[in-house]
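In: Following is a predicted model, sequence given first.
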Amino acid sequence: MDEALVTLDISGSIARIALNRPGKRNAISDALLEALDAAVLRAQREARAIIIQGNGPCFSAGLDLGEHKARTAEEVFHHSRGWHQVFRRIRTGRIPAIAAIHGACVGGGLELAGACHIRVADPTAFFALPEGTRGIFVGGGASVHVARLIGLGRMADMMLTGRALDAAAAERAGLVTYVTEAGGAPAKADELAAKVAKMAPLTVMGVLQALPRIQDMSEEDGLFVESMMAAMAQTGPEAQAGLAAFLEKRAAKAGEQ
C-alpha cells in the first residue's frame, strides 16, 4: 500500500482510511484506487468497522481525468469494471463502512461514498455527477447504486444539468444519512463506528449481505430470506446475551442508545 496516497490507521476495532492526495483534491488515480483496495482488505481482516474520509480540502473530486483521456473504449470498459470490483469489496464486505464527507464529493468520489453503508456530511459537503456535462458517463457504479439511493429522476437531473446537492439537500434526497456541524463529520463517524463495531456478526452479515439482495427479490422470496436470516441471527450467542440483557433491564431501550 502506498502511504503517500492512502493512509490507514487501525485503533481497536475501528479502521480509519483516508484518501491522501490533497493537492489533487483526492482525485482517484489508478494508483490511489489500488492503495484504497489494499487498505480495505486489511481493514476487513483486522477491524469491525471502517471509516473512509479525505485529507485536505475535500472528500474526493472523483476520477483523475488526466489518466482517463488517452484510453481506448476497451480500456475504459475494463477500467470501469476494476472500479466496480473495489467498490463491491466495500459494499459487500464483512464489516460496515462509513463515509465522513466534507467539501467536494463528486463523480467517482460520490460513487465511493455510495459504496459505503452510512454517509455523514458536514455543511461544506456538496455532491455532483458532472460526467454528463463533460461528455462522458459514470463508470464506478453510480447508475445502479447512487440511483437506488436518490432515485432515477434525481440522478438523471444531476447528470443532465450538472446540478449539485448541498448537504441538506442530499440528506432530504436520502443520499446522506447524517448532517453535522462544520468539521464534525469525522467525530460523528467515529461515534457511529463505535456503535456498529459492537453489533453481533450475524446481524451485520444480514444487513450487509441479505438486505441488499432482498431488495432485488420478489416479495415472497424476500420474506423467505428475511425469515431465514432472523432464524440464524436470533439463535446466535450474541443475540441470546442481548435478549437476556434487555429482559433483565440491563440494556438501553430503543432511542436511548
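Out: That came through, no problem.
In: alpha carbons only for contacts and neighbour counts from here, please
Out: Noted.
In: what about the strands in the stretch 101-250 of the chain?
Out: Assigned strands in the stretch 101-250 of the chain, in chain order: 104-106, 118-121, 126-128, 164-166, 178-179 (criterion: DSSP state E, counting those that start in this stretch).
In: Generate CSV for the ones you listed, with mean neighbour count as supplementary columns.
Out: Below are the strands of the stretch 101-250 of the chain laid out as CSV (neighbours: other C-alpha atoms under 10 Å):
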stretch, mean neighbour count
strand 104-106, 26
strand 118-121, 26
strand 126-128, 23
strand 164-166, 19
strand 178-179, 20
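In: now these in TSV, with distance to residue 38?
Out: Converted to TSV, the strands of the stretch 101-250 of the chain look like this (distance: least, C-alpha to C-alpha, whole Å):
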stretch	distance to residue 38
strand 104-106	22
strand 118-121	21
strand 126-128	26
strand 164-166	31
strand 178-179	28
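In: for the ones you listed, which one sits closest to residue 191?
Out: strand 118-121 (11.0 Å; C-alpha to C-alpha).
In: Name the residues that touch the closest one?
Out: 97-102, 113, 167, 175-180, 185, 188-189 (C-alpha atoms under 8 Å, 6 or more residues apart in numbering).
In: closest one to residue 221 among the strands of the stretch 101-250 of the chain?
Out: Nearest to residue 221 among the strands of the stretch 101-250 of the chain is strand 118-121; the distance by C-alpha to C-alpha comes to 26.0 Å.
In: Please state the offset of that closest one from the chain centre?
Out: Here the centre of strand 118-121 is set off from its chain's centre by 8 Å, with C-alpha atoms, centre = their mean, to the nearest Å.
In: In addition, the following structure is provided for comparison:
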Amino acid sequence: MGNESGGGTAGDGSVSVERRGAIALITLDRPRKRNALSTHLERELQRAISSEEVTGSRAVVITGEGGCFSAGADITELREMTPRAIADYYRSSGGVYEVVAALPQPVVAAITGYCLGGGLELALAADVRIADDEAVFGFPEIGIGILPSSGGVTRITRCVGTGRAADLVLRGRRFGAVEAERWGVVSEVAERGQALSRALDVAAEFAERDALALEHTKRVLEMSQEASLAGSLLLERLAYATLNRTEA
C-alpha cells in the first residue's frame, strides 16, 4: 500500500511512501525541478517519515523520481529569508535531514542523476548510499556565497576527511560515482538503472537482521566519531551488554 502527501500545488512536488514488504520506499517527486528540496518538499518528507509505512518498517530506502535524486535546495526560496526566518527554518522543515539521520532503522539512499547541495546532504544523512554509475555529486553552494548548512560540511568531512572535504566544498566542484565510491561517499556503484534495485536488496538484508541490534549499532557508529577512544569503547561494551540481555 502507498500514500502520497498533499497540501501543495503540482509544481510544488510531493513525496510518496510505499511499503514493499518490510521496507519503506520514500520517493521525492518533483521531477520538473529535478527534485529540488523546497520547504514544501521538506515538509512532505517529514510527513512521509512519520507515516505508518515508515514507522512500522524494518528498513528505509530514499530515492528521487525522474532519474534524479535531487539537484539541491530551492535557492530562490532561501535567498528571500531573513536571518530570523532562517533560524526558524532550521527548527522546522530544515530539520528534516537530522530526522532522517535519527531514524532507528537503517536508511539506504538510491542515487541517480544529480545529487547536489541539499540533495547530497540528504543522501549523507542516510546510512548507506548506492549510486547509479552516471550519478553526479557536488556542493555548489560556494558559487553563490553560501555553504552546505544542513549537515553537509559536517558529514562530508567525517566521510572523506578534512583535506578532501575542503577541496570539494571550497571549490564547489562536481565529482562522479567512481570518485564517490573511491572516497567512501557511496558504498557501491550500480549499473545504469540498477541503483534502486540494489538499494532495495541491501534494505532487504537489513530487514532480516535484529532491529534492536541495528538501532544500537547505528548510534554507536554515530557517537564514536565524537567520543574519545575510551568513551567509544565503553559505548560498544554497554551496547553489547544491553543486546546480550535480549532475545534475538
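Out: Cool, the structure landed. For clarity, every value in this text was computed on a predicted model and none was experimentally measured.
In: picking that back up, and residue 48 of the first structure, which of the strands of the stretch 101-250 of the first structure is closest to it?
Out: Closest among the strands of the stretch 101-250 of the first structure, once you apply C-alpha to C-alpha, is strand 118-121, at 14.5 Å.
In: compared with the second structure, how much does the closest one deviate?
Out: Here the mean offset of strand 118-121 of the first structure against the second structure after fitting is 0.2 Å, by mean C-alpha distance after the TM-score superposition for the first structure.
In: What span of the second structure is that strand aligned with?
Out: Mapped onto the second structure using TM-score structural alignment, strand 118-121 of the first structure spans residues 128-131.
In: wait, which of the strands of the stretch 101-250 of the first structure is closest to residue 40 of the first structure?
Out: Across these, residue 40 of the first structure has its closest neighbour in strand 118-121 (15.8 Å, C-alpha to C-alpha).
In: Following superposition onto the first structure, what is the mean distance for the longest helix seen in the second structure?
Out: Identified as the longest helix of the second structure according to DSSP state H is helix 229-244. Average distance, helix 229-244 of the second structure versus aligned residues of the first structure after superposition (mean C-alpha distance after the TM-score superposition for the first structure): 1.3 Å.
In: and the counterpart of residue 100 of the first structure in the second structure, which of the three is it?
Out: Residue correspondence, TM-score structural alignment: residue 100 of the first structure in this structure matches residue 110 in the second structure. Put simply, residue 110 of the second structure is strand when judged by DSSP: H, G, I helix; E, B strand; the rest coil.
In: give the contact list for residue 110 of the second structure.
Out: 61-64, 69, 129-132, 195-196, 198-199.
In: ok, residue 235 of the second structure touching residue 220?
Out: Yes. Residue 235 of the second structure sits in contact with residue 220 when judged by C-alpha atoms under 8 Å, with a separation of 6.4 Å.
In: buried set for the helix ranked longest in the first structure?
Out: Longest among the helix segments of the first structure by residue count, using DSSP H, is helix 73-91. In terms of neighbour count (16 or more other C-alpha atoms under 10 Å), helix 73-91 of the first structure has its buried residues at 79, 82-84, 86-91.
In: what's the average distance of that helix to the second structure?
Out: Relative to the second structure, helix 73-91 of the first structure is 2.6 Å off (mean C-alpha distance after the TM-score superposition for the first structure).
In: quick one on the thing from earlier: any idea which of the buried residues of helix 73-91 of the first structure is closest to residue 141 of the first structure?
Out: Of all the buried residues of helix 73-91 of the first structure, residue 141 of the first structure sits closest to residue 84, with 6.1 Å by C-alpha to C-alpha.
In: Assumed residue 95 of the first structure was part of a helix.
Out: No. Read with three-state DSSP, residue 95 of the first structure is coil and lies in no helix.
In: what's around it, how many residues?
Out: Residues near residue 95 of the first structure, counting by other C-alpha atoms under 10 Å, number 22.
In: contacting residues for the spatially most central residue of the first structure?
Out: Residue closest to the mean C-alpha point of the first structure, counted by C-alpha atoms, centre = their mean, is residue 116 at 1.2 Å. By C-alpha under 8 Å, 6+ apart, the contact set of residue 116 of the first structure is 90-91, 96-99.
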